[in-house]
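# Below: sequence and its predicted model.
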Amino acid sequence: MQLVSGGALRKYVRIAEISFTNRVVYLADHFASSIFLILILFIFSQLWKTVLGPSGEIAGLDSTAMLWYMLFTETIALSIPRAHYLVSEEVKSGDVAYKLIRPYSYILYYFAAYCGEFAVRAATNLSVGAAFAYLTMGPLTVNWGKFGWVLLGFALATSINFLVCFCVALLAFWLEETRPYFWILNKMTFIFGGLLVPVEAYPEGLRRISYLLPLRYSFSAPARLVVDFDYSLLWQMLAGQLVWTVLLAALAAVMFRKGVRRVHVHGG
């Protein structure tokens, strides 16, 4: 992904705004879809109350913190737009060739649209989930003075999730069907992303694997930072996020360039 000038940047900001506005039109549908999040939180609120009781902990988090932690991981997971499926279909059908002649970067176009839609989905899921968590488990103590770091972590997490999904979608240049790989990614997210419990609670071997993969830095780490802010976790998370953002952006650019060349060679 090439760097963009100020004028080009405004163009992608506008794309994000349009995507945001388009999703706001369906705001009621987004709130309705949050019912699934409430169901998940209800089940685990009862589980943590029973298993942990008033004084038990998992990886340093009590039952209240565990539910809030899960709220943030699930908000990220459930708010991810499904644009990568559209990318995959465009690649398979050859429609991607028509978008190559348009005056914008294909990758940055989808990233901007992704961010706009994610913002709406995350806002609805978080507001509904936070209301439920507050009523069932009590408030979350937030250090507002450090909230800027949390927002930075979530912004980088959003970038990583987009790039991971985009890279999988680009496999359509070489593979007939990519849905099995998205299914595998989804299952890996549950484990290595720490959707249900922090990866710090895992056995050492599984924890080490989680630390090496990008999923921990886009789900578990930013969620834990909200409920249990710690500077050592912050620096570790930001370092991992920056490394993975650069690596995945480079991988996406290389895959796209090679894939487009493949389309041209085959007369797409």
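On my side now, so go ahead.
# going forward, measure contacts and count neighbours with C-alpha atoms only.
Will do.
# Would you mark the buried spots in the lengthiest helix in the chain?
The residue-count maximum for a helix in the chain (DSSP state H) belongs to helix 231-265. Within helix 231-265, the residues that count as buried by 16 or more other CA atoms under 10 Å are 234, 237-238, 240-242, 244-245, 248-249, 251-253, 255-256, 259-260, 263.
# Just the strands from the stretch 101-250 of the chain, written as ranges.
For the stretch 101-250 of the chain, applying DSSP state E, counting those that start in this stretch gives no strands.
# what number of residues lie near Ala8?
The burial count assigned to Ala8 is 14, neighbours taken as other CA atoms under 10 Å.
# try Ile184
So Ile184, with other CA under 10 Å, has 10 neighbours.
# ok, it to Trp48 distance?
28 Å (CA to CA, to the nearest Å).
# Equivalent analysis for Gly6, please.
49 Å.
# circling back: does anything pack onto the longest helix of the chain? Which helices or strands?
Packed against helix 231-265 by the contact rule (3 or more CA pairs under 8 Å, 6 or more residues apart in numbering; DSSP states H and E) you find helix 147-170, helix 215-218, helix 220-227.
# mind redoing it with 10 Å?
Applying 3 or more CA pairs under 10 Å, 6 or more residues apart in numbering; DSSP states H and E, one finds that helix 231-265 contacts helix 83-93, helix 96-99, helix 106-137, helix 147-170, helix 204-212, helix 215-218, helix 220-227.
# Second structure for comparison follows:
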Amino acid sequence: MTYISLLKYWTIAVVHMRSRLTYRTALIAEIPIIILRVWISSHFYQATYNSSTPDQFAHLSVAAVVWSTMFVQCFNTASSRSAAKQIDKEVKTGTLAYSINRPYSYILYHYAAFLGRTLPALLIDVPVGMLAAWYFVGPISTSWTALMCGLCLMLGGYTLNFLFELSIGLLAFYIEDTSSLIWLYSKAIVFFGGFMIPLELFPPSLKIFAQLLPFGQLYASAAQLIVAWQPATCLRFAVLQLIWLIIAGLLSRHLFNKGIKNVSLQGG
């Protein structure tokens, strides 16, 4: 990819970032929700820890658990299911037939737009969540290595999330309504993505199963590395995420190529 191409997609991301910043009220409205979630998590886990033995919690402190769920919630909240809904709409209305003939990659356009929409909310949600977690349960000890690796996995998680949303949106070629799939995908992230309970606190057999699923590789892996850094865990998460990125990439590419072929055969 040339410098001109990179600049083109960077511009697309900036345009969508500015577009989301236009709706400042919606971004600010997320602040009390984030604080409320952290407050609920802190009280829930403090009560749970006080009524249980320490060895039941995988050697994670209350602060580590609350910070981990906070990061997952902030990462996930910053990226709404907008990509899947937008692509679904383009397929149904037929505007995709025009979009694919424009001088850019359809997939990279939506990826840049997805990141552009996500960044403003991320830059607000995470600092607010960190301040709330620090106030309710205190700070955690981490390192620059943990932060950098966590950020890399977070970016990989956003890419993986986009690829799944792209695939769901492209399924509009074959099913009438993808809103149910979007709903199921969102709930899978809540239950198996560390949104409410860190995967480390799952029962052993369920924890292994959940960590192998793609939902835990969206944001939970990044959050766990930030709060409890371990080189071996980082390598394992990176490999798992890479495998799912390849699978999701191949799936979305197959659905896109097959859908475009149908558009061409049917004249849009």
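Great, that's in hand. Source: prediction; values computed, not measured.
# if we can go back for a sec, mind putting the helices and strands packed on helix 231-265 of the first structure in TSV, mean neighbour count included?
Listed next are these as TSV, based on neighbours: other CA atoms under 10 Å:
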stretch	mean neighbour count
helix 83-93	19
helix 96-99	14
helix 106-137	20
helix 147-170	20
helix 204-212	15
helix 215-218	28
helix 220-227	26
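# Which one of these lies nearest to Val197 of the first structure?
For Val197 of the first structure, the closest of those is helix 220-227, at 8.0 Å, according to CA to CA.
# Off-centre distance for the closest one?
Once both centres are worked out by CA atoms, centre = their mean, to the nearest Å, helix 220-227 of the first structure turns out to sit 13 Å from its chain's centre.
# any idea of the angle it forms with helix 231-265?
Interaxial angle, helix 220-227 of the first structure versus helix 231-265 (axes from the mean of the first three to the mean of the last three CA atoms, to 10 degrees): 140 degrees.
# so helix 220-227 of the first structure corresponds to what in the second structure?
Helix 220-227 of the first structure lines up with residues 220-227 of the second structure when matched by TM-score structural alignment.
# ok, Pro81 of the first structure - contacts?
Each residue near Pro81 of the first structure by CA atoms under 10 Å, 6 or more residues apart in numbering is listed here: 113-119, 121, 162, 165.
# which of the residues you listed lies closest to Glu177 of the first structure?
Cys165 (14.4 Å).
# Look up how far Tyr110 of the first structure lies from that closest one.
From Cys165 of the first structure across to Tyr110 of the first structure, the span is 11 Å (CA to CA).
# shared neighbours, these two?
Contact criterion CA under 10 Å, 6+ apart; residues bridging Cys165 of the first structure and Tyr110 by contacting each: 83-84, 87.
# Contacts only, for the residue nearest to Thr21 of the first structure when sequence neighbours are not counted.
In space, and not counting its chain neighbours, Thr21 of the first structure is closest to Gly116: 8.0 Å by CA to CA, 6 or more residues apart in numbering. Each residue near Gly116 of the first structure by CA under 10 Å, 6+ apart is listed here: 13-24, 81, 110.
# Kindly report the same for Ala172 of the second structure.
Contacts of Ala172 of the second structure (CA under 10 Å, 6+ apart): 84-85, 87-92, 178-179, 259.
# Including distance to Leu225 of the second structure, could the residues you listed go into CSV?
Listed next are the contacts of Ala172 of the second structure as CSV, based on distance: CA to CA, whole Å:
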residue, distance to Leu225 of the second structure
Ala84, 28
Lys85, 31
Ile87, 32
Asp88, 34
Lys89, 37
Glu90, 37
Val91, 38
Lys92, 40
Thr178, 33
Ser179, 33
Gly259, 38
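# which one of these is nearest Ile208 of the second structure?
Distance to Ile208 of the second structure across the contacts of Ala172 of the second structure (CA to CA) is lowest for Ala84, with 28.6 Å.
# mind checking how far the aligned partner of that closest one in the first structure is from Glu204 of the first structure?
Under the alignment (TM-score structural alignment), Ala84 of the second structure maps onto His84 of the first structure. Using CA to CA, His84 of the first structure is found at 33 Å from Glu204 of the first structure.
# average gap between the match of helix 220-227 of the first structure and the first structure?
In the superposition with the first structure, the average deviation recorded for stretch 220-227 of the second structure is 0.8 Å (mean CA distance after the TM-score superposition for the first structure).
# So for stretch 71-84 of the second structure, what gets flagged as buried?
71-79, 81-84.
# Alright, I will stop here.
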